[in-house]
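Undergrad: give me the fold of what follows.
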Amino acid sequence: MSTPILWVLGGLFVVWVALTIAFQFRRLQAPIRIRDPLFMLPSWSFFAPVPNTSDFMFFVRYDYAGVMTPWQGPHLPSHRSVSFLWDPGRRQRKIVVDLSQSIAESTKGDDAMSLIHFSTCYLQLLKVASNQPEALFATGVQVAIAVRPSGAQDYELFFESHVHKLDTGLLTPAIRGDQE
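TA: Prediction:
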């Protein structure tokens, strides 16, 4: 490479490092973020200022032609004795917890609670619920998120969805004997 290109690249790198360092200070984040539409500047938080003070649990229940099952957690891969070495199910478990936590954090006000059904996090949790083995013959699915403050024994219901109708696709008109 030619020398002028190296100088330009080096200069861009120095500017990026300087902005990254400045971006770590809270009072500078808003003015810098306006000029960073591509989110090229990382924000590191080695010591979280607000530690996680509660646990979130995702529950699901199914409607079998008007009969609702009890609330239960989704079937996710469980921990095994070799999980500390290789744990392919960890990502699935973490996604469900993170989605539940995102919904809880993003619904601080009443207005946000009414829009929760349109959020990507909610739709992903609904997808997890409708892809469970129990959903195969169910006619509907309902999801809920519960919160357990640290030190508490029981979960408190935070959010409960409406019952969403499921189209299982198993009973097509030809199988049911309907005329098309």
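Undergrad: okay, CA-based contacts and neighbour counts for the rest of this
TA: Fine.
Undergrad: geometric centre of the chain: which residue is closest?
TA: In the chain, the residue lying closest to the centroid (CA atoms, centre = their mean) is Leu99, at 1.6 Å.
Undergrad: hang on, it packs against Leu125?
TA: Yes - assessed by CA atoms under 8 Å, Leu99 is found in contact with Leu125 at 7.0 Å.
Undergrad: now the strands: where do they sit in this protein?
TA: Using DSSP state E, the strands found in the chain span residues 54-64, 67-68, 140-149, 156-160, 164-165.
Undergrad: which of the ones you listed sits closest to Ile116?
TA: strand 156-160 (9.7 Å; CA to CA).
Undergrad: that older thread, now the strands of the chain as a markdown table including distance to Leu6?
TA: Output for the strands of the chain, formatted as a markdown table (distance: least, CA to CA, whole Å):
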| stretch | distance to Leu6 |
| --- | --- |
| strand 54-64 | 50 |
| strand 67-68 | 66 |
| strand 140-149 | 53 |
| strand 156-160 | 55 |
| strand 164-165 | 58 |
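Undergrad: in CSV, list those along with mean neighbour count and distance to Leu28.
TA: Formatted as CSV, the strands of the chain follow (neighbours: other CA atoms under 10 Å; distance: least, CA to CA, whole Å):
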stretch, mean neighbour count, distance to Leu28
strand 54-64, 20, 30
strand 67-68, 13, 51
strand 140-149, 20, 33
strand 156-160, 14, 34
strand 164-165, 14, 44
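Undergrad: of all those strands, which one is nearest Pro88?
TA: That would be, of the strands of the chain and by CA to CA, strand 54-64, which comes in at 19.9 Å.
Undergrad: compare with the first, here's sequence two:
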Amino acid sequence: MIEMSRISMATIRRMALYGVLGTWFVASAVKQEPTRRSKLSERIDPHGVFLPDWRFFAPQPGTYDNHLLFRDELADGEVTEWKEVLVAGERTLRHAFWHPNRRGEKIVFDTMNEIIKITQEPSLEKEDIQVSVAYLTLLNFITHSQRHAPGARRTQFLVARSSGRDVDEEPVMLFLSNRHPIA
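TA: All right, here's what the predicted structure looks like:
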């Protein structure tokens, strides 16, 4: 009879532990809801000690995608279709440990964000933007790392924004460069 109560108490303790951990998991998952409509988690844990916030350094996570596109002007003046530059390639498990190309991807990503920021300054003219480090970096990247159409004389790049997977919303053009000779 004594042995039976020990098994019963061990089972009760285990179930209590499962209940606490399960509640903690559900409360943590609810806290990750992107719009943060529920304020219950802030009332329960106002300082975020027990319920993690997995947004890390992005209190307002990105809700759109930026795209870099380019097109070429041929010798006869005809312009090719826009081609998107796929900056980030397919990821594999190896990239979690070793990804030396990530720096190049990040440079292009950060440079596009810098161009967007610069264009929102009302005091700057397009000529001023063209001598910025961000503009020259993107121009160099487009002219030297992309495959251009045969016979292309000049190239032009475009920074656009889309809402990601939401196909109902049209992409928005944020910045259009001048046409530049291909070296």
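Undergrad: for Met113 of the first structure, find the nearest of the strands of the first structure.
TA: Nearest of the strands of the first structure (CA to CA): strand 156-160, 8.7 Å.
Undergrad: which part of the second structure lines up with that closest one?
TA: Mapped onto the second structure using TM-score structural alignment, strand 156-160 of the first structure spans residues 172-176.
Undergrad: what's the average distance for the matching stretch when superposed on the first structure?
TA: Once fitted to the first structure, stretch 172-176 of the second structure is off its aligned match by 0.9 Å on average (mean CA distance after the TM-score superposition for the first structure).
Undergrad: off-centre distance for that stretch?
TA: Distance of stretch 172-176 of the second structure from the chain centroid (CA atoms, centre = their mean, to the nearest Å) equals 17 Å.
Undergrad: to which residue of the second structure is the residue nearest to the centre of the first structure aligned?
TA: Per TM-score structural alignment, Leu99 of the first structure is aligned with Thr111.
Undergrad: and the closest residue to its match other than its chain neighbours, how many residues sit next to it?
TA: Using CA to CA, 6 or more residues apart in numbering and skipping residues adjacent in sequence, the residue nearest Thr111 of the second structure is Ala134, 5.2 Å away. Applying other CA atoms under 10 Å, we find 21 residues neighbouring Ala134 of the second structure.
Undergrad: do I have it right that Ala134 of the second structure meets Ile115?
TA: Yes - the pair Ala134 of the second structure and Ile115 passes the contact test of CA under 8 Å, sitting 6.0 Å apart.
Undergrad: can you list residues touching both of those two?
TA: Here Ala134 of the second structure and Ile115 have no joint contacts, going by CA atoms under 8 Å, 6 or more residues apart in numbering.
Undergrad: Leu85 of the first structure matches what in the second structure?
TA: Aligned partner of Leu85 of the first structure by TM-score structural alignment: Phe97.
Undergrad: next, the contact list for that match, please.
TA: If you count contacts by CA under 8 Å, 6+ apart, then Phe97 of the second structure has nothing around it.
Undergrad: which helix is the longest one in the second structure?
TA: helix 2-31 (DSSP state H).
Undergrad: just after that helix, pick out the following helix or strand.
TA: helix 40-44 (DSSP states H and E).
Undergrad: which part of the first structure lines up with that next one?
TA: Going by TM-score structural alignment, helix 40-44 of the second structure sits over no part of the first structure.
Undergrad: tell me how far that helix is from the chain's mean position?
TA: 29 Å.
Undergrad: tell me the buried residues in that helix?
TA: Ser41 (16 or more other CA atoms under 10 Å).
Undergrad: is it true that Ile118 of the second structure touches Gln130?
TA: No - in this structure Ile118 of the second structure lies outside contact range of Gln130 using CA under 8 Å: 10.5 Å.
Undergrad: these two: which is more packed in?
TA: Higher neighbour count among Ile118 of the second structure and Gln130: Ile118, with 20 against 15, using other CA under 10 Å.
Undergrad: ok, now which ones touch the more buried one?
TA: Leu124, Ile129 are the contacts of Ile118 of the second structure under CA under 8 Å, 6+ apart.
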